[in-house]
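J.: okay, predicted coordinates and the sequence, questions at the end:
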Amino acid sequence: MASRFASWDSYFWETGGSVLRNLYGERDGAALAQREYSETTKQQVKIELGLTPIPRTYDAEHMRAIHRQLFGNVYEWAGEYRMVGIRKNLSEFAQPGDVPRYLSDAGRIVRGAQWSTMNRDQFAATAAEVFAYVNQAHPFREGNGRMGKLFMQQVSELSSYRIDYNPAVSGVTPEIWNQVSMLSGPDRGRYEPQSASLVPVFRAMTVERPPAPQASAPGASTALWRDRSPYRASFPRPATAATKPGTSAGPTNRATQTPGRRPDVGRD
């Protein structure tokens, strides 16, 4: 695995290409995006309904398990850390060697927080801090947004709140989400993410957790399905923004656009 995906071009069918290697053998970008979205949505539902148990360890292995379940039928490298630098718009994500540290810090914050006693403001601030580290890690070549949002939903289970990504509920549009996520990266030359921009967004998405329906009650699974928003863990949707190869040797989210860099079909 390490030798197979050790360079930017190795993730594509051909050097200079734009379609990621995939287990379908699909070489059309639009068709791959559709098949990927369909598959990951199906797997997301299975996770949310408890049909595919994910051990709640709240660490890097927890996130890898989510990613592996979501993308295991799409990409050979599902659940494996990327071995290349990546950036998106003005955001330069962690260098591959720094990914484990960011995920370790995210897990440390989760396990050290008193989630059960938090009020809404405390929950939003702590959730924003956790997500800032997960987002800066961007540990996988593709699918970091979907993994991160589902991970945060599972973190919220430790509290009396849940996170509703539906903009009709929170007012947080994909554009707002992408902007504050970009602003949460560390300043140039620094390690620590800046979660302040994420706090009001997480507060807007924080809602009281309703009592869980009885698993044995007639229609319980159907009720959970109806309650599931398409934005819960796939917001923004696939094929909305390209990722590009990273350039810096250290963390920064203020990278400038470099002419001539080619986009791929990377989605979050």
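T.: Cool, the structure landed.

J.: drop to CA atoms for contacts and neighbour counts, all remaining ones
T.: OK.

J.: which ones are touching the residue nearest to residue 186 when sequence neighbours are not counted?
T.: Leaving aside its sequence neighbours, residue 186 sits nearest to residue 193 (Cα to Cα, 6 or more residues apart in numbering; 4.2 Å). Shown in contact with residue 193 (Cα atoms under 8 Å, 6 or more residues apart in numbering): 132-133, 136, 184-187.

J.: which stretch of helix or strand covers residue 193?
T.: Secondary structure assignment for residue 193, by DSSP states H and E: no helix or strand.

J.: tell me the one of the contacts of residue 193 nearest residue 31?
T.: Nearest to residue 31, judged by Cα to Cα, of the contacts of residue 193 is residue 136 at 29.0 Å.

J.: what is the burial count for the closest one?
T.: 30 (other Cα atoms under 10 Å).

J.: below is an additional structure, to be compared with the one above:
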Amino acid sequence: MDGFLDETTGVLKNKLGVVSAKELALHEADFSVPRMAQLLGGAKELAATFDAAYFRAIHQHIFQDVYQWAGQTRAAGAFQGEKRTFAHANENELQPRVMRYAPYTQIEQRLDAIGEQLQRENVLRGHSSKDTFAARVAYYFDQFNHTHGFREGNGRTLQIAFTQLGKEAGYAVDFSKVDPHELNKARDLAILRPAGPDHPTQNLAALTQLFKQISEPLPGPAAIAAREPQQARPVLEPSPILSMMEKLRVMQASSYEVGVGLRDIDKGDATRGTQLVRQVNDVIFQPYRVAELGNQIRAAAREVGTHPVLSQDAELVKDTQRLAATVIVVQHVVARETFVEKAGKLAESLTSHWPKEAESLRQVAAAVEHNAPLGVENGKPVNVALGLALQSTELRNVGQELHHATKTLVELQQHPSIAQQLAVRAPGKDAGGLER
């Protein structure tokens, strides 16, 4: 679906009544360039929040003369979309790959999450070295670009935002210094991740080098103060939302390669490969569906990865491993969230007659929410609560829901990768279970 497109003309809906894509592009440039100049020159000031509202405000200002949907994200027109890259992931590729962006249903959430992480990093202040500044700018540019908030005009919106980000950090970021083709190529390579998701520095190398070329320290007391090392904040572990975004991004990329593997196994029949991609996309749009589809996706990855012929392709095997590994993590996250929800629901129902048992259950749920494993000791209050629920006709259904959620969570915790993750994050005990 493309709610931004005029079905009769095949051209983006616009205020100008233009019915030719070529003519519309010319008008768009004529109107957007002076609007961008207003933002860059300070005639129109925006608070540097770098959240969804901030990006919508930039887009609205740039394109207000051309599009009635200026400032609206892709969600407004239920537009997912995809497009060919300006780059090859490796020298053996005959055709550029297709870039796929974040689900349109998650744009606002993702922009807010990335912006929040950027604020926690003090909007990149404290980088006295242009090298470290460029590396962090490249990371955030890629995150915002992959989110791809708008139907049209993402590049211009990002240029305004990152020019302002540079000023906040004491640097002049001047996109006029770079050939647009080189910018597109570096941007697209970051999306493609040719070195795989485990090598972010390599994947962002071209984009980092580009920002080194177009960034220079600004003069003046304020800029110098912004670059002072005491302004720096440590690069923190990604928030849960950003962590989930990354897992879904890896799933999306690897599923297409594994889908091709299924097609090869089935001698050119793409039915199962297409089904796998559709299942992964369902999970990407609605992560809770991993509870229903996760085991099927992992089975497909295992089949391709252990195939006598296909297993000779080292890169394909890596894709199968990535797909399976990210699915199990997402399954665990969803199972944990489901347990917390069901435990909270039962605790609320128990409060009036069994307040002590209800509070114990809440404490366990709080510990699990912070990634504590559900084990023998902190599982006791759960069993007590379940016993009470099963004795009551009114509480039996919610008790059965928690029983199922508990069983699923405990089973997933036994998977080696999840067990290792929990062991690393949870070195000691407290009243609610294991500490984070």
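T.: In hand now; what should we look at? Note that the structure is predicted; figures quoted are calculated from it, not measured.

J.: and the gap between the residue nearest to residue 186 of structure 1 and residue 179 of structure 1?
T.: Counting by Cα to Cα, to the nearest Å, the separation of residue 193 of structure 1 from residue 179 of structure 1 is 14 Å.

J.: next: residue 148 of structure 1.
T.: For residue 148 of structure 1 relative to residue 179 of structure 1 (Cα to Cα), the value is 16 Å.

J.: give me the range in structure 1 that the longest helix along structure 2 lines up against.
T.: For structure 2, the helix with the greatest residue count under DSSP state H is helix 314-350. Counting by TM-score structural alignment, helix 314-350 of structure 2 falls onto no part of structure 1.

J.: which residues touch the aligned partner of residue 60 of structure 1 in structure 2?
T.: In structure 2, residue 60 of structure 1 lines up with residue 52, judged by TM-score structural alignment. By Cα under 8 Å, 6+ apart, the residues touching residue 52 of structure 2 are 107-109, 111-112, 115.

J.: ok, of the residues you listed, which come out buried?
T.: Among the contacts of residue 52 of structure 2, those buried by neighbour count (16 or more other Cα atoms under 10 Å) are 107-108, 111-112, 115.

J.: helix, strand or coil for residue 65 of structure 1?
T.: The three-state label given to residue 65 of structure 1 by DSSP: H, G, I helix; E, B strand; the rest coil is helix.

J.: and residue 147 of structure 2, what pairs with it in structure 1?
T.: By TM-score structural alignment, residue 147 of structure 2 lines up with residue 137 in structure 1.

J.: aligned partner of residue 198 of structure 1 in structure 2?
T.: In structure 2, residue 198 of structure 1 lines up with residue 207, judged by TM-score structural alignment.

J.: so its match touches residue 187, yeah?
T.: Yes: using Cα atoms under 8 Å, residue 207 of structure 2 is in contact with residue 187, at 6.2 Å.

J.: identify each buried residue in the longest helix of structure 2, please.
T.: Applying 16+ other Cα under 10 Å to helix 314-350 of structure 2 flags 316-350 as buried.

J.: sorry, back to before: out of the buried ones among the contacts of residue 52 of structure 2, the closest to residue 82 of structure 2 would be?
T.: Comparing these against residue 82 of structure 2 with Cα to Cα places residue 107 closest, at 15.1 Å.

J.: what's the match for the closest one in structure 1?
T.: Using TM-score structural alignment, residue 107 of structure 2 pairs with residue 99 in structure 1.

J.: what helix or strand is its match on?
T.: helix 99-112.

J.: follow-up on the earlier one: what distance do you get for the match of residue 60 of structure 1 to residue 59 of structure 2?
T.: 11 Å.

J.: what's the answer for residue 337 of structure 2, then?
T.: 35 Å.

J.: what lines up with residue 209 of structure 1 in structure 2?
T.: For residue 209 of structure 1, the residue aligned by TM-score structural alignment is residue 218.

J.: ok, now which ones touch its match?
T.: By Cα under 8 Å, 6+ apart, the neighbours of residue 218 of structure 2 are 167, 170-172, 224.

J.: what remains of those residues once you look at structure 1?
T.: Retained in structure 1 by both residues aligned by TM-score structural alignment, their matches' Cα atoms under 8 Å are the following of the contacts of residue 218 of structure 2: 170-172.

J.: tabulate these (JSON lines), appending neighbour count, secondary structure and distance to residue 180 of structure 2.
T.: Shown next, in JSON lines, are those (neighbours: other Cα atoms under 10 Å; DSSP: H, G, I helix; E, B strand; the rest coil; distance: Cα to Cα, whole Å):
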{"residue": "170", "neighbour count": "29", "secondary structure": "coil", "distance to residue 180 of structure 2": "24"}
{"residue": "171", "neighbour count": "26", "secondary structure": "strand", "distance to residue 180 of structure 2": "21"}
{"residue": "172", "neighbour count": "20", "secondary structure": "strand", "distance to residue 180 of structure 2": "18"}
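
J.: which of those sits closest to residue 16 of structure 2?
T.: residue 172 (35.0 Å).

J.: got a list of what the closest one touches?
T.: Residue 172 of structure 2 touches 163, 166, 214-218, counting by Cα under 8 Å, 6+ apart.

J.: now check structure 1 for the residue matching it.
T.: In structure 1, the residue paired with residue 172 of structure 2 is residue 162, using TM-score structural alignment.

J.: ditto for residue 408 of structure 2
T.: When structure 1 is aligned by TM-score structural alignment, no residue sits opposite residue 408 of structure 2.

J.: thought residue 408 of structure 2 was touching residue 333?
T.: No: contact criterion Cα under 8 Å: residue 408 of structure 2 and residue 333 do not qualify, at 11.3 Å.

J.: so where in structure 2 does the longest helix belonging to structure 1 end up aligned?
T.: Criterion DSSP H: the longest helix present in structure 1 is helix 29-48. Mapping helix 29-48 of structure 1 onto structure 2 (TM-score structural alignment) gives residues 21-40.

J.: what's the average distance of that stretch to structure 1?
T.: Stretch 21-40 of structure 2, aligned to structure 1 and superposed, deviates on average by 1.1 Å (mean Cα distance after the TM-score superposition for structure 1).

J.: just the buried positions in that stretch, please.
T.: 24, 28, 32, 35-36, 39-40.

J.: try stretch 178-198 of structure 1
T.: Residues 179-186, 191-195, 197-198 are the ones in stretch 178-198 of structure 1 that count as buried (16+ other Cα under 10 Å).

J.: now the helices: where do they sit in the stretch 51-200 of structure 1?
T.: In the stretch 51-200 of structure 1, the helices defined using DSSP state H, counting those that start in this stretch lie at 60-71, 99-112, 120-137, 144-156, 167-170, 174-183, 199-205.
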